[in-house]
Each structure stands twice: as structure tokens, then as C-alpha cells.
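Student: A predicted structure for the sequence below; I have some questions about it.
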Amino acid sequence: MRTFWDRVRHALCFEIIGLLLVIPLGALAFSKPLGDIGVVGLVGATLATFWNYFYNLGFDHFHKRVTGTTLKSLRMRIFHAVLFEAGLLIVLLPFIAWYLQISLLEALIMDAAFALFYLVYAYVFNLAYDRIFPLPEWRKPQPQQ
């Protein structure tokens, strides 16, 4: 299992890199001021950071109890990312509509676009993170010579 500080590093890196990508792309895609998308992004990132930590902690405990390891297959990584984004979508929808003064439908479309971006980003980021910072339990024993 990952340590507390490893999970903190994971969450902070995920959100900082994500913001650096999503704020300019969101402003461009939705023709909204960079500052407005920045506020939505920062609030979303703050909520997502807490959600990220607790979601991943709970998911890893559940996954290890069910499978005996925290190592995730491709199918499990996809399920992990989709479930993460669905939970965040529910929380962020009302805030986006209120802050940007747009309808719930417009907010849903915008939130779904952000979720789609983060769905792909989460998969790529977590795959890279796990390769850069692998857990000892994932290392295959070396054959003896």
C-alpha cells in the first residue's frame, strides 16, 4: 500500500499538472475568460484533491481485500478512473452552473467535457505515476542464476 506522503505527492502532482493543462484548454474550448475557468479549475482541483486522496485510499483497501494486491489490470484502471470522475461530476455540477451563471444543462456539458479530459488524464497520469513510483510488492522476483 502507498504511504500517506506518497498519496499526498500523488494528489498534488495530479492536480497541479491537471490545472496547467485544463485551464487554458477549458477557456479556449468554452470561450470563457481564463480567470473564470481558473476559478472553476481551482475549486474543482481543491475538491478533487480531497476526493483523490480518500477515494484512492478506499479503492486500494477494497481492491487489496478482494484481489490480494493493489496492482490494477487495464480493466480495473478504467473502472477506477470512471468511478472517480463520476463522483466528482456529481459534486461539481451545481458549483459550475452557479459560478458561471449558466444553465444546469450547459454546466453538465462543460462538466462532462472536463470529466472526459480528466478521465483520459487520470488513466495516463496514474499509469505513469505507478511506473515512476512502483510499490515493492509489484516487483517480480529475479530468477536466480
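Tutor: Everything's here; your move. Numbering: from 1, shown residues only.
Student: C-alpha from now on. contacts and neighbour counts both.
Tutor: Fine.
Student: longest helix in this structure, by residue count?
Tutor: In the chain, assigned by DSSP state H, the helix with the most residues is helix 34-67.
Student: Included below, for side-by-side comparison, is a second structure:
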Amino acid sequence: MRSTRDRVRHAISFELIGLALVSPLGAWAFGMPVAEIGVVGVVGATLATGWNYIYNLGFDHIMLRLRGGTQKTVLVRVLHAVLFEAGLLAALLPLIAWYLDVSLYQAFLMDVSFALFYMVYAFVFNWAYDRVFPIAAWQPAAQQEHGLR
């Protein structure tokens, strides 16, 4: 499993890169000022960062218990992303409606759009992160013996 330090690096880098992408894209897609989408993005990223840490820790513990390891197949990665976004969607919906002064339906459409973006982004980011920062147990024994990545 990943260390606390690694999980913090993962969560922060995920949210910073995601925020840099979603703020201008969201402003363009919804015809709103970048600043307003940016505030929603920062609040969402802050909530998501805490949720990310808790969710991934719990998900890894469940995987460890059910499968004996934390290496994820493509199907498990898809399930991981969908469940993460569903939890976040439920938390962000009322905040988006209130802050942007839009109906719950409009907020739902915006939230779903953000969730779809982040679902794809989470899949790609996590896959890349696992390649850049692999867990030692995933590396072949020869690489571990020689300290290679």
C-alpha cells in the first residue's frame, strides 16, 4: 500500500492539475466567469482532496481484504472512479446551486459535467501516477534488487 506521504502527494497533485484544467474549460462550457467557476473549483478541490485521501485509503483496505493486494485492473479502476465521483457529486450539488444561484437541476447538470470530466481525468491521472510512482510490490524482483524503477 502507499504511504501517507505518497497519498498526500497524490491528492495535491491530482487536485492542482485538475483545477488548472477544469476552471477555464468549465467557464467556457457554462458561459460563466472563470472566477466563479474557479471558486466552485477550489471549494470542490478542497472537499475532493479530503475525500480523495479517505476514499483511496478505504478502497485500498477493501481491496487488500478482498483481493490480497492493491493492484487495480482496468475494471477496478473504472469502478474506483465511478464510486469516487458519485460520492463527491452528492456533496457538491447543494453547494454549486447555492453559490452560482442556479436551480438544483442546473447544478446537477454542471456537477455531472464536472464529474464526467473528473472521471476520465482520474482514470488517466491515476494510471500515469502508478507508472511514475510505482509501489515496490508491483515491481519485478530483479528491479527491486537493483533499486531500479
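Tutor: Now that the structure is in, tell me what you want to look at. Small disclaimer: the values here were computed from a predicted structure and weren't measured.
Student: hang on, the earlier thing: mind listing what's buried in the longest helix of the first structure?
Tutor: Residues of helix 34-67 of the first structure classed as buried: 34, 36-38, 40-42, 44-45, 48-49, 51-53, 55-57, 59-60, 63 (neighbour count, 16 or more other CA atoms under 10 Å).
Student: Look up the closest residue to the most centrally placed residue in the second structure, ignoring the ones flanking it.
Tutor: By CA atoms, centre = their mean, the mean C-alpha position of the second structure lies nearest to Ala122, the distance being 4.8 Å. Using CA to CA, 6 or more residues apart in numbering and skipping the chain neighbours, the partner closest in space to Ala122 of the second structure is Ala81 (6.4 Å).
Student: And for Thr49 of the first structure?
Tutor: The nearest residue in space to Thr49 of the first structure (CA to CA, 6+ apart) is Ala11, at 5.7 Å.
Student: mean shift between the helix or strand containing Cys13 of the first structure and the second structure?
Tutor: For Cys13 of the first structure, the element it lies in under DSSP states H and E is helix 4-30. In the superposition against the second structure, helix 4-30 of the first structure averages 0.2 Å from its aligned positions (mean CA distance after the TM-score superposition for the first structure).
Student: So which bits of that helix are buried?
Tutor: 7-8, 10-12, 14-15, 18-19, 22-27.
Student: cool, stretch 117-131 of the second structure as well?
Tutor: In stretch 117-131 of the second structure, counting by 16+ other CA under 10 Å, buried: Phe117, Tyr118, Met119, Tyr121, Ala122, Phe123, Phe125.
Student: before we move on, what about stretch 87-99 of the first structure?
Tutor: For stretch 87-99 of the first structure, by 16+ other CA under 10 Å, it's Leu88, Leu89, Leu92, Leu93, Phe95, Ile96, Ala97.
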